[in-house]
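K.L.:
pasted the sequence and its predicted model underneath.
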Amino acid sequence: MNIFIANDDGVFAPGIQALAHALKPLGRVVIVAPESERSGFSSALTLDRPLRPISIAPDVWAVNGTPADCVYLSMNGLFDFEFDLVVSGINSGANLGDDVLYSGTVGAAFEGRLMKQPAIAVSLAGSNVRGYEHPEDYAVAAQWVHDFIQAGLPELPPRHILNINIPDVAELQGQKITYQGRRYQSKPITSHVDPRGRQVYWIGLSGEAVAEPKQGIAGIESDFFAVANGFVSITPIQMDATNYEILQNLHEQYR
């Protein structure tokens, strides 16, 4: 199996190093990742300048672009062989609920949505994760990904991926298939005056999770619920964002 790995934390991030090490027993592992952190880039592609992939080690490449750039290049001619699976991560921090709209980790996985097997986005969720500087900090999560892939990935419809969040806990409670939760409105922006007297702004923190059950899917909890209770959250998400529940009504109204 040829396994492609990308991320949005950069090619030298400890999460991607731990993931590559854990997956090597499953086949050839190739890393193509941004040369520096590109968090929050979603599925953005670089169209205003050339991209420069640089081989920094055997089967490890750094790219002066976004996470999605890395996957796009690799799927469209950078290599003379095909990949069987795209794994994006392990991200330093959760990608839950509305986070998937902005996440470069999820964006990279979506760029690999046409793979023969489902592309997966993997994040480590916990309050201390941002301080993790060594691959060993991600070893438990990386081993879980190895075991999940080795056991056989589920079949999904085309253009779907799996968004996986692994809680940073001493002992995992298992795994849950979850739906994508949602957050309350983001925290307000923070305004400052820089040393040159210019007004600058920081984007506010994400809003808190909305604690309410999803109608029509009894017995299935949200990704937030799973992670908060020590379970790995596995959420199938899709590229097609059409709301089919109201599509027909709108069609009748405006035809």
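P.N.:
On my side now, so go ahead. What you are looking at is a predicted structure, and each value in this text was computed from that prediction instead of being measured.

K.L.:
CA only for contacts and neighbour counts going forward, please
P.N.:
Noted.

K.L.:
who's in contact with stretch 145-159?
P.N.:
19, 22, 23, 26, 110, 113, 114, 117, 118, 238, 239, 240 (C-alpha atoms under 8 Å, 6 or more residues apart in numbering).

K.L.:
before we go on, here's another structure to hold up against the first:
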Amino acid sequence: MKQILLTNDDGFDAIGLKALIEALSPIAKIIVVAPAKNKSACGHSLTLDRPLRLVNVDDDYYKIDDGTPTDCVFISLNNLFKEGFKPDLVISGINIGANMGEDITYSGTAAGAMEAVLQGIPAIAISQVCRNRCEDIKEGFDFALAKKTIAKIAKKILDDKFPLENRKFLNINIPPISIEECEGIKITKAGFREYGNDTHRHYNPRGEEFYWIGLHPLIWQESPNKNCDFEAIKANYVSITPIMLDLTSYNDIEKLNNWL
């Protein structure tokens, strides 16, 4: 039977992870290794300054105390699988909130998929875009469109092959709509996110200053062909973006040589 390793950055008991398990259990054996607590926006960070505990929560279900999604994938691939055997696919998510544009570089969800492809395992990051994060969570997601989409894509990969080359993964974003409202799937590029500086200064009872970093609204620059992830979501499409880990700006190599 095919094996899928799951992780996330919202924590081992997150509702999105539970929805992912429900969607994929009929098509593969599921192994879960996720952070013990929320690690959103931790990026592709690996813990090197302290030991980590892999805690067995249930059958094939583990959490890592204070671990990141990268830790989860790295440790599980090197300790939970017999030598010479690896999962057929790694899926990170379902994240509560979008991971589009340059937010991919902040994303712990995307980082789980990054680590998998660095280790030679095909991977997907999947995120559920919210209209209003707090209200959506309070009212409860059914994740119907996300579950249908990930089951379809995962089955196609397991039955056939992963469509990308080494060190590349699929980044999927799901619009906040029902299955019936969805216009289909679009293959997109990562858009250009616009950022503000939403920080809030506060003081604790001892008069010491501290800051909270807030959430920025989803604002982006329009692309000429309307083919970025933000625009697909706005038009009620599922967005699938191929992401590569090679960050080299090849067009600038000759420019830099001439500049020097």
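P.N.:
Cool, got the structure. Keep in mind it's a predicted model, so treat the numbers as computed, not measured.

K.L.:
TM value for the aligned chains?
P.N.:
Structural agreement between the two chains, given as a TM-score (TM-score structural alignment, normalised by the length of the first structure), stands at 0.91; 250 aligned residues with a C-alpha RMSD of 2.0 Å.

K.L.:
ok, back up a step: ok, of the contacts of stretch 145-159 of the first structure, which come out buried?
P.N.:
Among those, those classed as buried by 16 or more other C-alpha atoms under 10 Å are 19, 22, 23, 110, 113, 114, 117, 118.

K.L.:
and those, which two are furthest apart?
P.N.:
Checked with C-alpha to C-alpha, these reach their widest spread between 22 and 114, with 23.9 Å between them.

K.L.:
could you work out the most separated pair of the contacts of stretch 145-159 of the first structure?
P.N.:
Every pair in these was compared (C-alpha to C-alpha); the two farthest apart turn out to be 22 and 240, at 31.9 Å.

K.L.:
number of nearby residues for residue 195 of the second structure?
P.N.:
Applying other C-alpha atoms under 10 Å, we find 14 residues neighbouring residue 195 of the second structure.

K.L.:
how about it, nearest residue that isn't a chain neighbour?
P.N.:
Excluding its sequence neighbours, the residue lying closest to residue 195 of the second structure (C-alpha to C-alpha, 6 or more residues apart in numbering) is residue 216, at 6.8 Å.

K.L.:
cool, residue 203 of the first structure as well?
P.N.:
Using C-alpha to C-alpha, 6+ apart and skipping residues adjacent in sequence, the residue nearest residue 203 of the first structure is residue 189, 4.9 Å away.

K.L.:
the one you found pairs with which position in the second structure?
P.N.:
For residue 189 of the first structure, the aligned position in the second structure is occupied by residue 199, per TM-score structural alignment.

K.L.:
how about that match, what does it touch?
P.N.:
Applying C-alpha under 8 Å, 6+ apart, one finds that residue 199 of the second structure lies in contact with 211, 212, 213, 214.

K.L.:
among the residues you listed, which are located in strands?
P.N.:
Cross-referencing these against strands under DSSP state E gives 211, 212, 213.

K.L.:
the residues you listed into CSV, with extra columns for neighbour count and distance to residue 37 of the second structure?
P.N.:
Conversion of those to CSV gives the following (neighbours: other C-alpha atoms under 10 Å; distance: C-alpha to C-alpha, whole Å):
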residue, neighbour count, distance to residue 37 of the second structure
211, 10, 21
212, 10, 18
213, 10, 18
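
K.L.:
in helices, which of the contacts of stretch 145-159 of the first structure appear?
P.N.:
With DSSP state H as the criterion, helices contain 19, 22, 23, 110 from among these.

K.L.:
quick check, nearest of those to residue 84 of the first structure?
P.N.:
residue 23 (13.2 Å).

K.L.:
unless I'm mixing things up, that closest one is touching residue 30, no?
P.N.:
No. Contact criterion C-alpha atoms under 8 Å: residue 23 of the first structure and residue 30 do not qualify, at 10.2 Å.

K.L.:
my guess is residue 31 of the second structure meets residue 63, correct?
P.N.:
No. Using C-alpha under 8 Å, residue 31 of the second structure makes no contact with residue 63, being 11.1 Å away.

K.L.:
so can I have TSV of the buried ones among the contacts of stretch 145-159 of the first structure showing distance to residue 9 of the first structure?
P.N.:
Putting these into TSV (distance: C-alpha to C-alpha, whole Å) gives the following:
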residue	distance to residue 9 of the first structure
19	13
22	18
23	19
110	17
113	20
114	23
117	24
118	22
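
K.L.:
list just the nearest of those residues to residue 231 of the first structure.
P.N.:
For residue 231 of the first structure, the closest of these turns out to be residue 19, at 19.3 Å, with distances computed as C-alpha to C-alpha.

K.L.:
so what does residue 237 of the first structure match up with in the second structure?
P.N.:
In the second structure, the position corresponding to residue 237 of the first structure is occupied by residue 243, as judged by TM-score structural alignment.

K.L.:
do the same with residue 211 of the first structure
P.N.:
The alignment partner of residue 211 of the first structure in the second structure, by TM-score structural alignment, is residue 221.
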